[in-house]
Every structure is written in structure tokens, then in C-alpha cells.
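> Fold the following.
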Amino acid sequence: PEVINGKGYTFASDIYSIAILMWEISSGYSPFIDYKHDDYNLAMDIINGMRPEIMSDIPLEYKSLMVQCWDANPLKRPNIKFLQDEVKKIHLSYQNMPNEFFQSKAMNNFEIKTSTNYISSRLFTSKVHQFENLPEPKNATEEEQEAFHSKTYDFSIPDNSRRLIKHQK
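A predicted model of the protein is given here:
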């Protein structure tokens, strides 16, 4: 968030990026892929503490670490050494679990992801934006996160959809 505010890249902003990668790994999706607003509104939502919705089936330790890493305050994010140590602890704690546990979870995730036909209407590319007069980044409350993730989006069905359905029969 501080990079959006023009404060430049730091080790703390790298930790935020690692949190976003952690989210991508745990969800299998790109963050904010279904976000239909312009770049300015997305930037404002991120500055106001919006983060991707956390999957319910990820380990609590992983979730906690990810949330620490994407804190709006860069001074509250862990340093890379702490992050490395925590990832090692998580890894070691799961090494002693039976393979069946992971295989069943992996198969569930595979089935969910392959059965979801999600097509983004946007082509995402990395680009640097410069916005003026943005507020300081903050963390969103749970209520604000819930409101963000439960927004409804307008989807339009083309007028000729009935013709398409009849034609397929």
C-alpha cells in the first residue's frame, strides 16, 4: 500500500508482496481478479485496507503469518528472517502428518479449481501508477472486509441469449 502512496519500494513492501504471493498459493487465483473497477478505485480500496478474501481451509498459522505480512503499517510487518523461521516451523509441523491428509485436500482443491470456469474480463499487466493526494494506508475492519467481499456486481446477459439457447436445442 505504501508503494501506491508513492513512498517507494522497501524490504517491508517486499514482505507485503510475499503476503500476496502466499494468498495466490493458498487460493490458486490472482488477487482481485474479479475486481471490475478502475485502477484508482482498486488502489483506494487497497489503501483502505482491503485484501483478498482468505480461503477458509488454509492452516491457521499460515493465515496468521499472511495477515501479519500484509499489514497496512510497514513497521508491523515481520522481517525476512522472522518470515523464514515461521515458514520453516509451519513446514516442519506438517511434515509429520499422514500423506492421506494432504492428498485428500489437494484432490478437493483440484476438483474445485478445475470445475470453476472463471474467465477474467481484464488482461492484467504490471504497471506503475502515480496517484495524487491519497490517504495513509490503513487496515480494514472485519466488517469492512466482509462488505468488500460481498459486493454484488452487474452482469449483463445479451438480448440474443434466448436465441442462442433455442439454437443449441
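
> going forward, measure contacts and count neighbours with C-alpha atoms only.
Fine.

> what helix or strand does E136 sit in?
Following DSSP states H and E, one finds E136 outside all helices and strands.

> Pull the contacting residues for it.
E136 is in contact with 2, 5, 47, counting by Cα atoms under 8 Å, 6 or more residues apart in numbering.

> Likewise for P135?
5, 47.

> Just the ones of the contacts of E136 in helices?
Secondary structure from DSSP state H places I47 of the contacts of E136 in helices.

> which one of the contacts of E136 has the most neighbours?
I47 (23 neighbours; other Cα atoms under 10 Å).

> wait, that one sits on N73?
No. At 10.5 Å, I47 does not count as touching N73 under the criterion of Cα atoms under 8 Å.

> one more to line up against the first:
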Amino acid sequence: MGLCGEVDNIDETKIYGVMPYMAPEVLRGNPYTQAADIYSFGMIMYFVATGKQPFGNRAHDYDLALDICKGANPEISEPEAPSNYIDLMKKCWDLDKNNRPDVFEVNKLITSFHELYGEDFFIVENEEIEIQFKKAEEYRKANLSSTENYQIVTHPQAIYTSRLLNPITKDLPKNNDDYNSQSLDYCALPISFK
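Below is the predicted model:
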């Protein structure tokens, strides 16, 4: 299961972690599951592919937590990673935990990526995937030299250490259906012109 939490904490109502790596259902107060770990693994895949922390340009506050619970994810494009890698990553981020791959499916796909990328394991029938990985590696190398000349600016309220998130997440709706009811109908508000 997840590695987020206070070592001596046995209170399952306390939510500890790094917000961008937390699954939406965990932010809403549901227990950690393997599906939540798969979501976090998808964020690790993002970091590996881009070298950037997810949501590094935003404050890690209630608004980000709400956006994550609504399905917001970091942007990534095909030059940064092969399409198969991006597809797996996005499956890991699925808002519905039941639609995320399980650990066996992730392992199978990552193993196939590794086998295709390693020169000892060239498989002709998956040549397209190998080409995608090589193009992504060329893109990364070409952009590595340009990124060395500037420092990635992280939002001052982006926090990448594990912390207690309950004060931030306590007012989040407890399930997906509650998000639509949270929007305010401005047309229904009484207006008084005096």
C-alpha cells in the first residue's frame, strides 16, 4: 500500500502525503488502496518522463485538491514520452479507481517497455513502440541542454514533502456526484436593485 503517512499514525482519518501524488478518492477521505497507489505511480511516470513535478506551477491548496478530484492532470505531449507510455500513465490517473490498471497490468506493460527499449530484446513486431521510445529519448536529450540553462520555477506554495492534508481537504465533497451540486447557479440568486 501507500508510503504516505506519519510513522506512528494509526488514525486512518488523517490524510498524509504530497498532494499532487494523492489519488482523488484519498484526498476525499477514502482509504488508501492499491488503486490509489497506481494513481501515484502515474504521477511518478510523469516525473520520469518530463523531469518536472506534477502541478509545480500551482499552489498546493484547496483549489488544486478540488481540481484533482474533478480529474485535472498535468499536461504531457508525445514528444516528451511515447504514446504507449502516455496512455498507461493516463490510465493510472483515471478518476474512477475501478478503471485504473492493476499492478499486474502495469508490471506487464512496463516490462514490455523495458524489453523493447533494451537492445538485447529487440522485437520486430513492436518496432513502432521502439521508434516512439527512441524519438522520446532524442527529444529529451535535445531539450536537456536547453533546460540546463534555466531553472524550473516552482510555485512558492507547491509543497513536495509529505504533510497532513486534512486542513486543506476537509471541505472537499466526499464523492464525484457532489461536484456538480457545488457549482453556484448565479441566475437563481435573488437580485435587488435599490
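
> Drop the TM-score for these two in here.
Here the TM-score for the pair of chains, by TM-score structural alignment, normalised by the length of the first structure, is 0.71; 137 aligned residues with a Cα RMSD of 2.5 Å.

> got TSV for the contacts of E136 of the first structure, with distance to G28 of the first structure too?
As requested, those are arranged in TSV below (distance: Cα to Cα, whole Å):
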residue	distance to G28 of the first structure
E2	26
N5	28
I47	24
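
> Give me the helices and strands touching the biggest helix by length in the second structure, please.
Using DSSP H to define each element, the second structure has its longest helix at helix 127-147. Counting by 3 or more Cα pairs under 8 Å, 6 or more residues apart in numbering; DSSP states H and E, the packing neighbours recorded for helix 127-147 of the second structure are helix 103-117.

> circling back: what residues sit buried inside the longest helix of the second structure?
The neighbour-count check on helix 127-147 of the second structure (16 or more other Cα atoms under 10 Å) flags 129-130, 132-133, 135-137, 140 as buried.

> other SSEs contacting the helix or strand P167 of the second structure falls within?
Element membership for P167 of the second structure, per DSSP H and E: helix 166-169. Contact analysis of helix 166-169 of the second structure by 3+ Cα pairs under 8 Å, 6+ apart lists helix 62-69 as its packing neighbours.

> what span of the first structure lines up against the helix it packs on?
Mapped onto the first structure using TM-score structural alignment, helix 62-69 of the second structure covers residues 40-47.

> ok, the residue nearest the centre of the second structure to C92 of the second structure distance?
In the second structure, the C-alpha nearest the mean C-alpha coordinate belongs to M43, at 3.6 Å (Cα atoms, centre = their mean). The gap separating M43 of the second structure from C92 of the second structure is 8 Å, by Cα to Cα, to the nearest Å.

> now do L172 of the second structure
L172 of the second structure sits 22 Å away from C92 of the second structure, going by Cα to Cα.

> More neighbours: those two, which one.
C92 (27 against 19).

> which residues does that one contact?
Here C92 of the second structure is in contact with 38-42, 100-101 (criterion: Cα under 8 Å, 6+ apart).

> Repeat the analysis, applying 10 Å as the threshold.
C92 of the second structure sits next to 23, 35-43, 45, 86, 99-102, 106 when contact means Cα atoms under 10 Å, 6 or more residues apart in numbering.

> and if you look at K52 of the second structure?
Residues in contact with K52 of the second structure, defined by Cα under 10 Å, 6+ apart, are 44, 46, 74, 152, 154.

> Just give me the match in the first structure for it.
In the first structure, K52 of the second structure lines up with Y29, judged by TM-score structural alignment.

> quick one: secondary structure of that match?
Per DSSP: H, G, I helix; E, B strand; the rest coil, the secondary structure class of Y29 of the first structure is coil.

> any idea how far it is from F110 of the first structure?
12 Å.

> what does N73 of the first structure give?
On the measure of Cα to Cα, N73 of the first structure and F110 of the first structure end up 35 Å apart.

> I119 of the first structure now?
I119 of the first structure is 17 Å from F110 of the first structure, by Cα to Cα.

> repeat for K81 of the first structure
The gap separating K81 of the first structure from F110 of the first structure is 32 Å, by Cα to Cα.
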